[in-house]
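*Asks:* Sharing a model prediction with you, sequence too.
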Amino acid sequence: MNDQRNMILAIVLSAFVLFGWGMASDKLFPQHKAAPQASAPVTAPQATPLPGAVATAASDTLRNRTVVLAATPRVKIDTPRLAGSINLVGARIDDLVLRNYKETIKKDSADVRLLSPSGAQSAYFAEFGWLGEGFKRPDSTSVWTADKQVLTPDSPVTLTHDNGAGQLFSIVVSIDKNFMFDLKQSVANQSAGTIAIRSFALLSRAGHSPDQSTWTHHAGPMAVFNGAANYDLDYKEMDKGETLSKNSTGGWLGYTDKYWLTALIPNQQANVAGRFTLSGPERYQADITPAAPTLLGAGKVLTNETRFFAGAKEISLLESYQNEGGVTQFDKAIDWGWFYWFEKPIFYTLDWLFRMVGNFGVAIIVLTFIIRGLMFPVAQRQFRSMAAMRVLQPKVKQLQERFKDDKATLQQEMMALYQKEKVNPFAGCMPIFIQVPVFYALYKVLTLTIEMRHQPFALWLHDLSAPDPLTPLNLFGLLDFTPPAFMALGVLPILLGITMYLQFKLNPAPMDPVQQQVFSLMPWILMFVMAPFAAGLQLYWVVSNVFTIAQQKFLYSRYPGIKVESEKPASEKTVEGKAR
């Protein structure tokens, strides 16, 4: 056993942590999989089918979105960050685009569209209404009257509907300057009898999200029930008929994509029933309603309030709604995973650096120097160990030749030698293990947080959250051709391989020929492995390699014993003596 073998072991274990932990942790630490609750069966949405809850599926006849929007009366939505309209037929928020976000990095790219009306491609909408008995309830074909033509943060809109049978329904819709709607649903019972009634809010989505769940993050149905985040369900499971129904005190439910979220948020002190169901082929529904109906007597008014979030998963905004708006566990809309306690500080540091320097690429470089600077004492230890191990190599080689047919004795003699010379063969592995959580945290930050989306660096790097676009296969951008991801070997991955090769060349060469081959191939293998990853992550690794090379040069000058080839006893050439 020697330091190079330990290094290989460290790299293998590090690769497991980086690429396998996400999958293994779901089994070892299933924090997402909440145990079934022993609450009473939910009768609210299940007993009575919700009206108007079906969106047009991909197999149905679809019309142009503009034609669909023009077919019904609407109230315009106009805020600094949202544009769209409310459908007065059915009281649906079914037309919404995000003004501050583009579909692609192209200059003429359209704004991101989040919601679309039923009958158009990718129908996705929120609807609000009532359930109950003893009255005529409005449905998806009911026409509502609005007191204003435009909804703005300073101008709420009141929708009203008279069923002609003694009940007057109203929905007061307001919106803040970001992505949160507030809907106060009221019903005035002007009849002579008592009615059993409760409000509902639903989300209906046709087709899967373009973002698929992976081992690093969840995309699809999501809820917070009784204070615990629930990621138990995905679209594929719903296609097989699986559903989720729970009673909860407060909480919220909706659909989360990689960067976007829609969520229905009831009163956080209310007892509610939430449910995810399949309302048709690839027709997904999330709904929430009070757990029990209210008996509303003659002349009485019932009001329930529901908030509706539809927008980007900006970390500071989600935390603001959680901490100041009282929305339970709202920051869990971002699937940080098991290492959230470490990933968030990395994000906060990187975001603060970005605000200081104005460029995320520069911020990543500065973060790299900070991390490497903090690790410098560990690097010194590593190099002391490498120096001592290099001095001991002649003695180790003698032992290997002497006990080549007795592996057990060889291991004992080598360990005795390390103990005698006070050398720790594992010390050289420490920097790798320390870097693994940093590397993984940065990977999650770059791939999950919308703050990194479409952030440019310099030259050809216009999106640090996407892979490096320049590759020899398209003559580094001269050809209008995008190769498959597994073949897209960009400039940064190539630099990563080169810098890692130079870094390994500066290390003492392993005495084992097999280990030499492994270390000679590893930079080029990792070059291909890293090619599909975010350019920001590749940038971090390249800069870290360059910094490590510079550290190696500096520390070689301080510990020249690492280059000693003499076979004199190590005690005559101790590293500490050289350091002094």
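*Replies:* Now that the structure is in, tell me what you want to look at. Numbering: from 1, shown residues only.
*Asks:* Only C-alpha atoms from now on, for both contacts and neighbour counts.
*Replies:* Noted.
*Asks:* distance of the residue nearest to residue 560 when sequence neighbours are not counted from residue 386?
*Replies:* What sits nearest to residue 560 in space, not counting adjacent residues and going by Cα to Cα, 6 or more residues apart in numbering, is residue 578, at 7.2 Å. Distance, residue 578 to residue 386, by Cα to Cα, to the nearest Å: 14 Å.
*Asks:* just to revisit the earlier point, and the residue nearest to residue 560, helix, strand or coil?
*Replies:* For residue 578, the assignment made with DSSP: H, G, I helix; E, B strand; the rest coil gives helix.
*Asks:* So if I had to pick from residue 578 and residue 386, which one is more boxed in?
*Replies:* Per other Cα atoms under 10 Å, whichever of residue 578 and residue 386 has more neighbours is residue 386, with 27 against 11.
*Asks:* Please, where are all the helices along the stretch 1-150 of the chain?
*Replies:* 3-15, 21-28, 44-47, 65-70 (DSSP state H, counting those that start in this stretch).
*Asks:* how about CSV for the ones you listed, with distance to residue 76 and mean neighbour count added?
*Replies:* Converted to CSV, the helices of the stretch 1-150 of the chain look like this (distance: least, Cα to Cα, whole Å; neighbours: other Cα atoms under 10 Å):
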stretch, distance to residue 76, mean neighbour count
helix 3-15, 52, 17
helix 21-28, 43, 14
helix 44-47, 30, 17
helix 65-70, 11, 14
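*Asks:* Okay, one more to line up with it:
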Amino acid sequence: MGLIVERRLITFIVASSVFFFAYITLRSWLGVPPVKPDPVIAEVPADDLQAPVVGGADPLALESPAGELPAGDDVTASTPEIKRPQNTEWLTVGSMDATDDYFMLVTLCSKGAGIERLELTERDRSGALKYRRVDVTSGYLGYFAGTDLVDTDGVLVNVVGPGTPAAAAGIQVGDIIVGIEGEAVVSREALLTSLSKTRPGQKVDVEVTRSEKTETLAAELSEHPLDLMRLARDGGPDQIKGNLTRLSCLLTLAKVNQTRIGDSNVAMRGLTDPTQLNWDVVRESGAASFSVDLSQKEMAVVGGDALRITRSYQLPETSYALDLGVQVENVGTTKQDIGVRLEGANGISLEGWWYSTKISPNWGGAAARDLVYKTKSSGHVLVSGFELLKAAKAEDKSNADPALPRYGMTPLLFADDGADASRDLSYVGVDSQYFTVAFVPAEGQASLTTLERGGAGIASDPAAIIRHQERAVNSTYYVDTLSRSLEPGEFMRQDLRLFAGPKYTSLLTQYGLQDCIYYGWFSAIAKFLGSLLHGLSAVGNYALAIILLTLIVRGCMFPLSRKAAVNAQRMQELAPEMKKINEKYKDDMEGKVKAQRELQQRVGLNPLAGCLPMFIQLPIFLGLYRTLSVNIEMRQQPALSFTDWASNLAGPDKLAYWGDWLWDYLSGRGIGWLGPYFNVLPVIVVVLYLIQQKLFMPPATDEQTALTQKMMSVMTLMMGLFFFRVPAGLCIYFITSSAWGICERIIVKRTLPSKKHFDLAGLEGGATTAPVKSQSLAERIRSQMAKPEPTFEKPSKRKRPGGKKK
């Protein structure tokens, strides 16, 4: 029986193989039948598939029956082949040259016609970069979009930005960098490693191969400009596993006649995706444009006709807004209903994500990169990156492509079925601690009213984001334009601007983005302290300004501090009486508290008076903390100009790097308690606090007080652990305040009267005498009922009354 089954199985396999071979052969001889588009499944989300039918017809179905094309349209007909560039090109708009008036240097890529990198290049009065990277101290040569070579060592230069040290040194597109300062460069990683050993202002020799000849070029390195938008792979040590490397502001079709892209998809299924094509490039002064043609054959898959898409980027001088233009022209022979999807920015700078605190109106807190948008109906809304990641994980599908962004994980920001006010968009973008990148209306427009829908998502693989690094998730978004019916030869156009700049109130107000600056509680104090620090910075250094601010605050509080010191001295004088009360009422807590209160009232002592200076300093501390977390003027300000230590008062002082040998549990970015750097300023703060406690804490009068004092010392050490990554500017405030407090107590102690404040002899027996405690009716009844019963002797033991026996 088993042999028969085995023979039948072999026969079935052979017959099936012969059948499929014959089918494939005949199919190749007879030709491939026309592709029949699927009118419903094309790109309709699951929710839309169950949408009610209007007027007896499916609004998402193609005009022609399934499997049929309009008359005269033959997909297999000969169509002119579209010739597209085979090689990817890179180009730039803007400049890094200090003599130019550009505030940005933008690198564009022809594959997808998106933004690969955006660097802020504005200069201050001294000619230095106004916004540089604060997480690196090495020299900067330039961004090359470099690629490793297969057949030889070196890095191919694909782009050289105007005004960069590389451009000044004469490095050109097509050069192969093979050495830096005598060290061989075999790959992009080796190039970055060689440059990481350099310093700004250092002159280095760069060896390049050009036309099969090796040349040595001299380059003077500069500071790193802040790369506000960059590829995830270029994030350096701050990059985390799971974030995707993807261009920003990519474009694809959102609607073609009755076929619509899904809210959770990045392209229409079956359509040749424009984001994956090499576009034709037109270079202009201060601008660049790209164009790509989609043939009739490519568009027929989704029920459309030939199209030509054109994109333009233009950067005005002295501006933080990049003008974007999108034009879609119907170059086919039939009428088409077309809509466009434009992706937003991603890869926003992650500087300081593992130590910074971004103030958020949401109780769940803020990530390093959050989504913000504002419509006429909703007002300003912040969607945390935590929420986007949580939604992506909850709805993630196992068959999803981990290399593509995840959209549609949350309800749409606005949709075509909403009210007009919900689609009246003022801005939508990604917000970080000190910078914002957002779509805003074109110049002269109050809002964007030509958009149909918008959604949020993450350019990350949610399954790859590890725990405690969720703050660094790559948040992003998209917008879909209203569809428009185009006759052959007609075109539609969408203009808007991409703002990418610092969060200055005056600057953001120009673009309607002022709501992106949020101080939260104590905002009035934080803004006042920020203005005061800005004025005090006239001394030439913000660290000195913080010291002066602390001295001003503590100086104004001196009368209260002196009163607190007098109060502390009086408490020490009363210590013997307090000790007597404790001994008197060991087992009566209520009586002890009452006796202590009566003693304090008799001598006119308020035990809470010494806490008043602390309560006054609390709003100042919180206000300064929020100023350092929100006010961009604190960013990049050094404590000392001649050293890299404490070069950013808005971040930790970073005395030494220990991340290469300390456990990740302690030093890991996001996952470590301490972070990858040893910070000395928090240690100084803790030491000063312990000294202050040792010098001025009154001696313990009992075991409970001694235990309390020990707990205070332990809590001081624990607070030093929790606040190990606080901004250096806040530590300077703590250090100055503690040093002032120590000196103040020493000086005040010498000015206090030497005589006693109280006559302890007069208090003797008064405060320590147990007061007669009045009893309530219930207590009196309980005391009567609780009296022991009288005892009597046994009759045999009783004595007889006096007298003689009879």
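*Replies:* Sure, I can see it. Being a predicted model, the structure only gives us computed values, none of them experimental.
*Asks:* Output the helices of the stretch 1-150 of the first structure in a markdown table; the columns should cover distance to residue 293 of the first structure.
*Replies:* A markdown table is the format used below for the helices of the stretch 1-150 of the first structure (distance: least, Cα to Cα, whole Å):
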| stretch | distance to residue 293 of the first structure |
| --- | --- |
| helix 3-15 | 54 |
| helix 21-28 | 38 |
| helix 44-47 | 8 |
| helix 65-70 | 34 |
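*Asks:* Residue in the second structure paired with the residue nearest to residue 560 of the first structure?
*Replies:* For residue 578 of the first structure, no equivalent position in the second structure is identified, counting by TM-score structural alignment.
*Asks:* hang on, the earlier thing: which one of the helices of the stretch 1-150 of the first structure lies nearest to residue 405 of the first structure?
*Replies:* helix 3-15 (19.0 Å; Cα to Cα).
*Asks:* Could you tell me where the closest one falls in the second structure?
*Replies:* Under TM-score structural alignment, there's no match for helix 3-15 of the first structure.
*Asks:* Report all helices and strands that that helix contacts.
*Replies:* Packing partners of helix 3-15 of the first structure (3 or more Cα pairs under 8 Å, 6 or more residues apart in numbering; DSSP states H and E): helix 430-448.
*Asks:* next SSE after the helix it packs on?
*Replies:* Once the chain leaves helix 430-448 of the first structure, the next helix or strand it forms, by DSSP states H and E, is helix 491-506.
*Asks:* Quick one: distance of that next one to the chain centre.
*Replies:* Centroid displacement of helix 491-506 of the first structure relative to its chain, using Cα atoms, centre = their mean, to the nearest Å, is 29 Å.
*Asks:* Report how many residues lie close to the aligned residue in the second structure for residue 392 of the first structure.
*Replies:* Matched by TM-score structural alignment, residue 392 of the first structure corresponds to residue 574 in the second structure. Residue 574 of the second structure has 19 neighbours, counted by other Cα under 10 Å.
*Asks:* Please apply the same query to residue 379 of the first structure.
*Replies:* Residues within reach of residue 379 of the first structure, counting by other Cα under 10 Å, total 21.
*Asks:* Show the contacting residues for the aligned partner of it in the second structure.
*Replies:* Matched across to the second structure, residue 379 of the first structure falls on residue 561, judged by TM-score structural alignment. Taking Cα atoms under 8 Å, 6 or more residues apart in numbering, we find residue 561 of the second structure in contact with 610, 613.
*Asks:* Give me the distance between residue 561 of the second structure and residue 551 of the second structure.
*Replies:* For residue 561 of the second structure relative to residue 551 of the second structure (Cα to Cα), the value is 13 Å.
*Asks:* Check residue 703 of the second structure too.
*Replies:* Taking Cα to Cα, one finds residue 703 of the second structure at 37 Å from residue 551 of the second structure.
*Asks:* centre of the chain versus stretch 501-521 of the second structure, how much separation?
*Replies:* 16 Å.
*Asks:* Now it: buried residues?
*Replies:* Neighbour counts using 16 or more other Cα atoms under 10 Å place 501-504, 508, 511-514, 516-519 of stretch 501-521 of the second structure among the buried residues.
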